[in-house]
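Chemist: Pasting a predicted model and its sequence here:
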Amino acid sequence: MKPANSPERKLLIVDDDPDLLELIKTKLEAENYSCEAAPNVETALALVRERQFDLVISDLRLPGIDGFTFIEVLKAKYPALGIIVITGMAEIESAVKAMRAGADDYLTKPFNLDHMVISIERTLEKQRLIIENRDYQQFLEQRVREATQEQRKVFHELRKTKEYLENLIESCVDAIISFDLNGKIRFCNRSTENLLGRPVAEVLGQHICTFCSGGRPAAERLIKTIHLQQKVRNCEIELLSVSSNQITTASVSASLLQDVEDSDLAIIAIFKDITEQKKLQTELQELSIKDNLTSLFNQRHFYRVLEKEMIRAARQKHPLCLLLLDLDNFKQFNDSQGHLAGDRILEQVGSIINECTREYVDHAFRYGGDEFTIILSETTIRQATEVAERIQRSLKQAFSGALSLSIGLAQFRAGLELENFINSADKAMYNAKRAGGNQIALAGVRRRSVHK
């Protein structure tokens, strides 16, 4: 298998900024990618028609045809092509619109080129897995279909074809199960034992619902879907392993077929264990919302969570507070001690914030640089102040008073816009800064910390 950054990987970069084009092209060629550049959509489409690219990196704001239309055109003509969009627009709606149009990932300006390389590697790996899984499923379906047709056409070759089919099925690492429309299992291969945790002899004759974590309703939904559509691909279902009592996530590709012996309709299904793949997807999703240095949530996730909590607070009339924290004199510390020492400080501050907030209730984020935010759900101003003071005490104890925080505190009010809510906490924090630091300032009111 070729590594994702082998010289054969061809990338197309589309942007109307020649300096940015040259910067990205130089970086990616240093990473052993073969790159082409285009200043507009028309040139890019011409290059895509002439040459075969693995991935396109495109700005959303382009002269002429807009970036969203460009993405839709590419996905319609080249569905296997990976697409990463670059945008200076920080609105979440723009990112969502780009992803719905077919983009695999997006980066917001200004961005780190190393982050772009990670995004490219992840997108190329995703495309490889999609193509590999599609080809694999097609291969299995084709072989099963050919074997079935051969049985009907050539009776004297039945034994040879039957042996070939059995060897193929038994050598398959995925579970292949055939059951009637009532759900009774008629056939399964040896790989089924690994998936369901029972010997083949104990699986045959059982109802498929026996092994569905959702019981009979889940099994009946699967059977009904296959019966209506006649063929399904990559339908997810949760199965229960009887021996370990563990739930396994499987991807089901199934077809409705006519039984040769009694002419009854039956279902042949391939169950692929994707538990580890789902776990990887969860981990990747976790990485996409976490700050790599502090393990707190990142700024992108902050806006999503705050918007949801504001809606919930307005609907349920619960108190909601926002803390915005900034390390005092951190730039001078960074300049004198170095960035590595600064990074270690930020890691420790992240740990202190985690320890001083409620797990699964409060939400802590690294807002950027040495700034942090905390969303305190169902929390009054008095309780939020106690949280802020607890963080200040812990910080003072951890660093023997050498470091301090300026903290801005804002309380949500019905009708308050998200941007204004953040700005009120931000202004309060700067009030604390102007008062000498190591302060907790309430939006509209300044309050000296008892720990200064």
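Modeler: The structure has been received and is ready for your questions. Numbers count the residues shown, from 1 in each chain.
Chemist: CA only for contacts and neighbour counts going forward, please
Modeler: Fine.
Chemist: For residue 153, grab the count of nearby residues.
Modeler: 10 (other Cα atoms under 10 Å).
Chemist: hang on, I meant residue 335
Modeler: Residue 335: 10 neighbours (other Cα under 10 Å).
Chemist: ok, now the one 3 residues further on?
Modeler: Using other Cα under 10 Å, residue 338 is surrounded by 12 other residues.
Chemist: just residue 143 next, same as before
Modeler: Per other Cα under 10 Å, the neighbour tally for residue 143 reads 15.
Chemist: Could you say which helix or strand holds it?
Modeler: Taking DSSP states H and E as the definition, residue 143 sits inside helix 113-153.
Chemist: next, the one to line up against it:
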Amino acid sequence: MTHSQPATPVDLTASLRGTLKAVFSPATTQLLQEAVNAEPNFKNIANIIKLDPALSAAVLALANSPFYGQSGKITNVQRAALILGNNELLRIALSLCLQRNLSAVLSAHGFDAFANWRVIVWSAIGAELIAETLAPEEKETAYVCALLKDLSLLMYAATFPEQLRPHVRQPDFVRTSQALTSWQDMFPQRHAELTADLLHSWHLPRPMLETITAHHDIDRLFDYSPLTQAVILATRWAEVEFRDDPVPDSLAQLSFMLGKIGALPQNGIEDLRTRCTARFHELCMAMNIHEQPLEERLYSHSLQSIQDFHYQTKEVESISGGQQAVAQCIARHLRWNWNCQTSEIILYSLHSGQWEHFVFDQEMLTASSLAANIADLPLHLGATLPLRHHGEILGELRILALPHNGHKAEATLYTRLLSQCLHRRAQTVQILEIKAELLDMLPAGVALLTDAGRIVRANPRFEACLGKKAVEGQLIQDILRRTPHAPVVEGWVSFLDNPQQNNHCVISCDLGLTSHHYAPCLSLSSYKISTAERSNILMLIQDLTEIRILETEALRQRDFLHRLLGSMQDLVMAIDHTGLITYAAGKYADFLRGKNLFSITSPVLTYPQSWTIDALEGNPQAIEVQLLLDDEPLLLELLFSRLPSGPDHGLVVGRDISSIRRLEHKIKQQALLDALTQVFNRHHLLPILEREIARARRTDESLGMIFFDLDKFKNFNDTKGHHQGDIALRELGQILRRVLRKGMDFPCRFGGDEFVIVSSATSHPGLMAMCKRIQQELYALYSGEITLSFGASLLEEADTATSLLERCDQANYQAKSAGGNTIALLQSQG
């Protein structure tokens, strides 16, 4: 079962318990109950195993493995129990059940089930082996505790896979020490405590629950019982053996702690690792758990071998002299370890930002090159060993071949350890080298002094400014006395003697009146720096000749930008975090400066939030606003850019779009309205009619239409002229706009002197009244010289827009036929 959203801290345990019941079979629960019994019942164990043929076959396969050294084949569970013992048989069956129930669920959600079970199984076997010495009577309990300790993590992965997957940094997410994971903050409590809460429902004894709760508490190892100590050490052991970046010192530390609590065998930790490896290999085969590739198994190497390679690669971490020195050291290791007389070393350089390619023959560097991408380097036909740290490519080692397959695992271990050292070197030595190089390249003089003024370290520019060499170890006041800048020494000595003065800045310029040689103007700035160990002074010297040139250039650029902004048609404003305009350029600069942008503008569109700096800054698109000027409003498009530094919060550019909007409005009106009468044109009649028909049928309201034209209009045009005819049409349009209901009646010019009115929510009397009102208004203007003939109808059930228009046209024809200046209402028969 899975959830799209993680449970709250209150019901997380309940959610995981639900998954626990859904995932685990009854056989698993029954085996666990037997495991926690003081005297497991063989008959119950055998019956549970027999009910599951797959489990029975897996148990027998493990019982017949070389690990148990049986001369004859074990063919049934009874025989297996007799040979192995009830406790061993129970542990095997429980391990197989747990792994089989969970692996399918984890794999289905995209997790690496094998990687997690490798860590779990190793810690369970390790806990049992350590407990053989610390608590022999509880070794089976130690195995079960280590097997179950990460149950909450597995249940969380099965319940909330979508939430967990993006945060997992390594496939075996059960390795949860603080340095190895980034998702523990997702849990409302420590996962060990959560596991104990889950297992409480399975009635595990309190000592087992306490052991599971403490399985990561390595800092208080010696405060716990022998059972808990065994599980804690086994947990750390598994984390060390299966790390992507091996830490040899952790194995040595583990060996030390085992010795301190009396659990280290006579032959040392290697004896434990060998026994654990053999048992782990057989159990993985029986549980169908895929082991890591041979070359990636840390446990396949002896502690001595791991430490040898560790000490070799540590040499690389602290080496100085650049990437060539590092490559020479690596080439020497390749010759020592695997007799590789020729090799190619590829390393990434932080100094150049490129890949450096070194070719060695014997001890000699025969060629080197640079490439922006590692793929641009020549292909290599031999063996390639990548240098990779947490997925980051650091370089490659290229050799002709390894003498035999066994060396591949050694070479892989070497490159894994080497990659760690190269990564640490890049973060320490290389950074320090770059900083030292930058210090030497600085155009300003920099020196570190003691609190008495003695120079500890100075860059070349510092010496050049003073005209001296090898100044380290000398007092700065003595050096200054021998230069044209001697007058500043008195103030400098006063700065040294005054504990309340933390900085001292002075400008010294030699006017050349008494000196035979020109001395540049210098700015000398000194700062007292105190730490817990010592007090020092940082001194900076800068040639003001260069500063004056830069200042002049900056002023020139400032004036140019000011003229440029002043000539722009757009408004340019700088505002603080409240919206106060601190700078303005453009036509309205004087009006804008000192006002609050959000007080003198208002958005054209309605915003869900208030009109403040957050609304402006949070919108990546231009915002259209109305600027309230003294004479008339101005429409602007505002674009905001955040200023990275300085007292101003951001830059606002306002583009005047008033003329654009006026033009848009005019174009829209021309496209929508008849130019002469200012009512809708014929192009918009059909969309309006279809829209109103749909609305009438949706709301079950009536809809009417009036089709009318002018009587005697041709004669009027002929006698009065077309200009007067246009005036009459324009005045008719004004009548329609004045008389009709806004938003309910829609007048359209159909063509020539013909007009159509679409009238919503009306009736026959309503249509008659509307027609008469229009007749009266026109008569008042022209006293019957021109009149109107109306044809009207209401929408019928079978009508379409076309049929309604045709019926109104027919009604208009009837009105005209009756002599004009009349109103005809027409509906279909029936």
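Modeler: Good, I have the coordinates. Just so it is clear, the structure is predicted and the values come from calculations on it, not from any experiment.
Chemist: Quick TM-score on the pair, please.
Modeler: Once superposed, chain against chain, the TM-score is 0.52 (TM-score structural alignment, normalised by the length of structure 1); 276 aligned residues with a Cα RMSD of 3.5 Å.
Chemist: related to what we said a few turns ago, ok and the helix or strand following the helix holding residue 143 of structure 1 relative to helix 113-153, angle-wise?
Modeler: Next along the chain after helix 113-153 of structure 1, taking DSSP H and E as the criterion, comes helix 158-171. Interaxial angle of helix 158-171 of structure 1 relative to helix 113-153 (axes from the mean of the first three to the mean of the last three Cα atoms, to 10 degrees): 160 degrees.
Chemist: Now do the buried residues in helix 158-171 of structure 1.
Modeler: Buried residues in helix 158-171 of structure 1, counted by 16 or more other Cα atoms under 10 Å: 158, 161, 165, 169-170.
Chemist: excluding its backbone neighbours, what's nearest the equivalent of residue 373 of structure 1 over in structure 2?
Modeler: Counting by TM-score structural alignment, residue 373 of structure 1 lines up with residue 756 in structure 2. Spatial nearest neighbour of residue 756 of structure 2, chain neighbours left out: residue 707 (4.6 Å); criterion: Cα to Cα, 6 or more residues apart in numbering.
Chemist: which position in structure 1 aligns with the one you found?
Modeler: For residue 707 of structure 2, the aligned residue in structure 1 is residue 324 (criterion: TM-score structural alignment).
Chemist: pretty sure that match is in contact with residue 431, am I right?
Modeler: No. At 11.7 Å, residue 324 of structure 1 does not count as touching residue 431 under the criterion of Cα atoms under 8 Å.
Chemist: Which one of these two is surrounded by more residues?
Modeler: For residue 324 of structure 1 versus residue 431, neighbours defined as other Cα under 10 Å are more numerous around residue 324 (30 against 24).
Chemist: Roughly how far does residue 350 of structure 1 sit from residue 220 of structure 1?
Modeler: Separation of residue 350 of structure 1 from residue 220 of structure 1 (Cα to Cα, to the nearest Å): 48 Å.
Chemist: And the two? Which one has more around it.
Modeler: Neighbours were counted for residue 350 of structure 1 and for residue 220 using other Cα under 10 Å; residue 350 has more, 20 against 16.
Chemist: Excluding sequence neighbours, find me the nearest residue to the more buried one.
Modeler: residue 294 (5.2 Å).
Chemist: Check residue 524 of structure 2 too.
Modeler: Nearest non-adjacent residue to residue 524 of structure 2 (Cα to Cα, 6+ apart): residue 541, at 4.8 Å.
Chemist: What of residue 704 of structure 2?
Modeler: Residue nearest to residue 704 of structure 2 in three dimensions, not counting chain neighbours: residue 794, with 4.2 Å by Cα to Cα, 6+ apart.
Chemist: same check, this time on residue 101 of structure 1
Modeler: residue 72 (5.4 Å).
Chemist: Can you find the partner of the residue nearest to residue 704 of structure 2 in structure 1?
Modeler: So, by TM-score structural alignment, residue 794 of structure 2 is matched to residue 411.
Chemist: for residue 504 of structure 2, helix, strand, or coil?
Modeler: The assignment at residue 504 of structure 2 comes out as strand when based on DSSP: H, G, I helix; E, B strand; the rest coil.
Chemist: Tell me what angle the host helix or strand of residue 248 of structure 1 forms with helix 113-153.
Modeler: Element membership for residue 248 of structure 1, per DSSP H and E: strand 246-258. In terms of direction (the same axes, to 10 degrees), strand 246-258 of structure 1 departs from helix 113-153 by 40 degrees.
Chemist: Could you tell me which other helices and strands strand 246-258 of structure 1 packs against?
Modeler: Applying 3 or more Cα pairs under 8 Å, 6 or more residues apart in numbering; DSSP states H and E, one finds that strand 246-258 of structure 1 contacts helix 215-229, strand 231-241, strand 265-273, helix 275-289.
Chemist: Residue 70 of structure 1 corresponds to which position in structure 2?
Modeler: In structure 2, no residue is paired with residue 70 of structure 1, using TM-score structural alignment.
Chemist: Help me confirm that residue 70 of structure 1 comes into contact with residue 41.
Modeler: Yes. Contact status for residue 70 of structure 1 versus residue 41: in contact at 6.8 Å, counting by Cα under 8 Å.
Chemist: Between those two, which is the more surrounded one?
Modeler: Between residue 70 of structure 1 and residue 41, residue 41 has the larger neighbour count (other Cα under 10 Å), namely 23 against 20.
Chemist: okay, and the helix or strand where residue 47 of structure 2 lies goes to which residues in structure 1?
Modeler: Secondary structure assignment for residue 47 of structure 2, by DSSP H and E: helix 42-50. Using TM-score structural alignment, none of the residues of structure 1 align to helix 42-50 of structure 2.
Chemist: Over to stretch 330-340 of structure 2?
Modeler: Counting by TM-score structural alignment, stretch 330-340 of structure 2 pairs with no residue of structure 1.
Chemist: Return the distance of that stretch from the chain's centre.
Modeler: Counting by Cα atoms, centre = their mean, to the nearest Å, stretch 330-340 of structure 2 is centred 42 Å from the centre of its parent chain.
Chemist: sorry, back to before: my guess is the match of residue 794 of structure 2 contacts residue 318. True?
Modeler: No. The criterion here is Cα under 8 Å, and residue 411 of structure 1 misses it with residue 318 at 11.0 Å.
Chemist: Looking at those two, which one has more neighbours?
Modeler: Between residue 411 of structure 1 and residue 318, counted using other Cα under 10 Å, residue 411 has the larger neighbour count: 20 against 16.
Chemist: what sits against that one?
Modeler: Residues near residue 411 of structure 1 by Cα atoms under 8 Å, 6 or more residues apart in numbering: 319-322, 380-381, 421, 443.
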